[in-house]
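S.K.: just to be clear, the model below is a prediction. Sequence and coordinates:
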Amino acid sequence: MGEHKRGNVWLAVAGLVVNSAGEWLVVKKKYGGLKGKWSIPAGFVEENETVDQAVIREVLEETGISCQVQGILGIRSGVIKDKISDNMIIFSLKMNDDGVQTIITQEDELYEATFKSPEELKNDEKTSVLLRYYMEMQENQLTSMNEDINPGDQFGYTSYKLFY
């Protein structure tokens, strides 16, 4: 997955899966800006798929959980080092099979994949900025654009917006 393959416009997807107990499906990546942090399953859209197909594939690949799209929670769009347009569509997903599935962690990319309650995630310093934001949004049901979020200097964003 070289950066050159994507060119200077990136399109990624992420999927928020909530089980019947109200727990969120989260992963801890082994690489990148989210290394060692809890985040939702995510990845790049491939050239032969739509964004909704991509999010279902990514969640399945990373966690072994099969889902269907319920809707879009939001879009985040940023520019890295004044050069790369980095865009992500964040979906709300529903588990297939009435939520009775076993997690299979993709060990090449992830330290762990598990279900955690929003309370556990709020109290864990390893929870990502974006994940925290969505926990607040779900409680308050906000709708607007925020340009005041900084996910961390390690990403190198020169522009960062969250549409929610």
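M.R.: Okay, I see it.

S.K.: contacts and neighbour counts: CA atoms only from here.
M.R.: OK.

S.K.: name the SS class of the nearest residue to residue 64 once chain neighbours are set aside, please.
M.R.: Spatially, and ignoring its direct neighbours in sequence, residue 64 is nearest to residue 104 (4.7 Å; Cα to Cα, 6 or more residues apart in numbering). Assigned with DSSP: H, G, I helix; E, B strand; the rest coil, residue 104 falls in the coil class.

S.K.: what do you get for the one 3 residues further on?
M.R.: Per three-state DSSP, the secondary structure class of residue 107 is coil.

S.K.: putting a second one here so we can go through both:
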Amino acid sequence: MRTWYGAAGICINEQNELLMVLQGKPEERKSWSVPSGGLEKNETFEECCIREVEEETGYVVEIEKKVKIKKGMNCYDPIPYQVHYFLVSLTGGTKTIQDPDHLIYEIDWKSTEDLFNLLLTFPEDRSFLIELLNSVSL
């Protein structure tokens, strides 16, 4: 069985807020996620993370460290997945939606308090993201 591979970027600003995107297909209810997406041919997980953050937000980032690998089974399309999460730091760029898939509707920085109430694309990430946000000192 084919596995889907992807990467996600966790970017935290000086106000201890998390960079997130509001996303979804046109017919779907929109939900929030950290910038993420699928691995392209001959791309490393780090390269995928950097590319996805820039495509979805306009920001240029660099990898600080890998923080998590999430594995599971997609409930909508029963294939296994593996997503590599990286802590990244902002190095440039401008907040701009330039998603080639046209699935991003908003870019925003969210606080720990916001994360408790947001509709998340991947609700299983909520506690992990809150814990990480609370543990990172900038």
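M.R.: Arrived safely, thanks for sending. What you see is a predicted model, and the numbers here were worked out from it, not measured in a lab.

S.K.: just give me the match in the second structure for the residue nearest to residue 64 of the first structure.
M.R.: Under the alignment (TM-score structural alignment), residue 104 of the first structure pairs with residue 96 of the second structure.

S.K.: and for residue 65 of the first structure?
M.R.: Mapped onto the second structure by TM-score structural alignment, residue 65 of the first structure lines up with residue 59.

S.K.: its match contacts residue 88, doesn't it?
M.R.: No - with contact defined as Cα atoms under 8 Å, residue 59 of the second structure and residue 88 do not form a contacting pair (10.9 Å).

S.K.: what number of residues lie near residue 18 of the second structure?
M.R.: Residues lying near residue 18 of the second structure (other Cα atoms under 10 Å) number 24.

S.K.: from residue 43 of the second structure, how far out is it?
M.R.: As judged by Cα to Cα, to the nearest Å, residue 18 of the second structure and residue 43 of the second structure stand 25 Å apart.

S.K.: hmm, who's touching the longest helix along the second structure?
M.R.: Ranked by number of residues, the top helix in the second structure under DSSP state H is helix 45-57. Helix 45-57 of the second structure is contacted from outside by 6-9, 21, 35-40, 59-63, 84, 86, 93-100, 104, 107, using Cα atoms under 8 Å, 6 or more residues apart in numbering.

S.K.: how about the aligned partner of residue 4 of the second structure in the first structure: what's its closest non-neighbour residue?
M.R.: When the first structure is aligned by TM-score structural alignment, residue 4 of the second structure is paired with residue 10. Leaving aside its sequence neighbours, residue 10 of the first structure sits nearest to residue 86 (Cα to Cα, 6+ apart; 4.8 Å).
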